[in-house]
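Novice: Structure of the sequence below:
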Amino acid sequence: MDKNYETVRRIMLATNKIDGVYYLLGKNYGINENTLAFLYALTDGKPHSQKEISDEWIIPRTTINSIVKTMLAEGYIMFCSEQHTKEKAIVLTESGRKYADRFLKDIYSAEEKAIIGTLENYPPEFVSALEEFGNRLYQEFHEILQNKKEHIKHEQF
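Specialist: As a prediction, the model looks like this:
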């Protein structure tokens, strides 16, 4: 347990550092980390629904909805029709791409340098391992929360 605890602790510290860097960059640019993540999600050029962004980036739907309202009003995003879905898909407008580029150009540059340096020391599979750990941890926490809800529900009766 102690070795696993230390390993998880190191991962947690590393991910907190990564999150903190994005938080500080957003703050430096005058936007919050959720807006930065929202823009980041949309810069892949594909349409995304609010639900999809909320689920993938683990940002509350109410927060995503607020960001969408603001970005729509500012002309940075627009809805596009996606066939076979109830959800409206969102894409960046041309002015939205320019707006996002103001922040993301520097971020992409720093990320590129950081990943090149990392890949000089570690194989690219470390990303898959980290993704798997994140997915498994998400599942375990989800299960814990579901069990707590069931326990609370039974206690009420």
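
Novice: alpha carbons only for contacts and neighbour counts from here, please
Specialist: Will do.

Novice: quick one: what helix or strand has residue 45 in it?
Specialist: If you go by DSSP states H and E, residue 45 is not part of any helix or strand.

Novice: can you check residue 90 too?
Specialist: strand 89-92.

Novice: Past that strand, which element shows up next along the chain?
Specialist: Proceeding N to C from strand 89-92, the next assigned helix or strand is helix 94-121, under DSSP H and E.

Novice: For that next one, name the packing helices and strands.
Specialist: If contacts are counted by 3 or more C-alpha pairs under 8 Å, 6 or more residues apart in numbering; DSSP states H and E, helix 94-121 sits against helix 33-42.

Novice: next structured bit after the helix it packs on?
Specialist: From helix 33-42, the next helix or strand downstream (DSSP H and E) is strand 48-49.

Novice: Would you mind pulling the contact partners of that following strand?
Specialist: Applying C-alpha atoms under 8 Å, 6 or more residues apart in numbering, the external contacts of strand 48-49 come out as 42, 87-91.

Novice: Please generate a structure for the following sequence too, so the two can be compared:
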Amino acid sequence: MYKFDDLGKKISEIDERIDALIAKTGLSYSEFAVLYTLAKDGRSTQKKISEEWLIPKQTVFNVCKDFRQKGLVQIGEQSVDKRERAIELTQKGRDAADPIVRASDELGERVFARLGEKNAEKLFSLLSRFCEICDKEIENTPGIQTKI
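Specialist: Down below sits the predicted model:
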């Protein structure tokens, strides 16, 4: 299990770097997630943002409510799922999000350029393969009964 622990530590280290970038924006992780997603996708739903960024839907709702009061987002027509409303940035929201998205994207480009294309391909290939192996091994692992 120690290899999983090592992997978890490395993933946490990557998360810390992403958090450091987000901290430079002055936004919370949830606020960044909403702005970034809407800037990239044009429009989205609270559910999609929640699932994509692993944030509770209520948290996304609260961020959207706050952004709406600040004039950064508007609630559009209902999406395909009639229980969901589409959210999109206003012009004020786009003006606020654009430099944040640009800086984030440029950082990613610089990091992966320094890593090198072949190493980046290898990294993603190995991570994909790792997930495939985990899926198969978990599928083949019998249930574990506890006495709790």
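
Novice: Send over the TM-score of the superposed chains.
Specialist: Once superposed, the chains reach a TM-score of 0.74 (TM-score structural alignment, normalised by the length of the second structure), with 139 aligned residues with a C-alpha RMSD of 3.2 Å.

Novice: among the contacts of strand 48-49 of the first structure, which two are most distant?
Specialist: Set against one another by C-alpha to C-alpha, the contacts of strand 48-49 of the first structure have their most distant pair in 42 and 87, with a gap of 15.6 Å.

Novice: Which residue of those two possesses the greater neighbour count?
Specialist: For residue 42 of the first structure versus residue 87, neighbours defined as other C-alpha atoms under 10 Å are more numerous around residue 42 (20 against 15).

Novice: which residues touch the corresponding residue of the second structure for the more buried one?
Specialist: Using TM-score structural alignment as the criterion, residue 42 of the first structure maps onto residue 38 of the second structure. When contacts are counted by C-alpha under 8 Å, 6+ apart, residue 38 of the second structure touches 44, 87-89.

Novice: for residue 147 of the first structure, same thing?
Specialist: If you count contacts by C-alpha under 8 Å, 6+ apart, residue 147 of the first structure has none.

Novice: separation between it and residue 128 of the first structure?
Specialist: Residue 147 of the first structure is 28 Å from residue 128 of the first structure, where distance means C-alpha to C-alpha, to the nearest Å.

Novice: Over to residue 42 of the first structure?
Specialist: Applying C-alpha to C-alpha, the value for residue 42 of the first structure to residue 128 of the first structure is 22 Å.

Novice: try residue 2 of the first structure
Specialist: For residue 2 of the first structure relative to residue 128 of the first structure (C-alpha to C-alpha), the value is 24 Å.

Novice: higher neighbour count, those two?
Specialist: More neighbours surround residue 128 than the other of residue 2 of the first structure and residue 128, with 10 against 7 (other C-alpha under 10 Å).

Novice: what about that one, which SS state?
Specialist: helix (DSSP: H, G, I helix; E, B strand; the rest coil).

Novice: That one and residue 50 of the first structure: what is the separation?
Specialist: 26 Å.

Novice: Enumerate every residue touching the alignment partner in the second structure of residue 96 of the first structure.
Specialist: For residue 96 of the first structure, the aligned position in the second structure is residue 93, judged by TM-score structural alignment. Listed by C-alpha under 8 Å, 6+ apart, the contact set of residue 93 of the second structure reads 35, 71-73.

Novice: Farthest-apart pair in those residues, please.
Specialist: The largest separation in these, counting by C-alpha to C-alpha, is between 35 and 71 at 12.6 Å.

Novice: Specify which residue of the two has the higher count of neighbours.
Specialist: residue 35 (26 against 14).

Novice: so that one touches residue 98, yeah?
Specialist: No - between residue 35 of the second structure and residue 98 there is no contact under C-alpha atoms under 8 Å: 9.0 Å.

Novice: Adding neighbour count, write the contacts of residue 38 of the second structure out as a markdown table.
Specialist: Output for the contacts of residue 38 of the second structure, formatted as a markdown table (neighbours: other C-alpha atoms under 10 Å):
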| residue | neighbour count |
| --- | --- |
| 44 | 22 |
| 87 | 22 |
| 88 | 25 |
| 89 | 26 |
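
Novice: No more questions from me, cheers.
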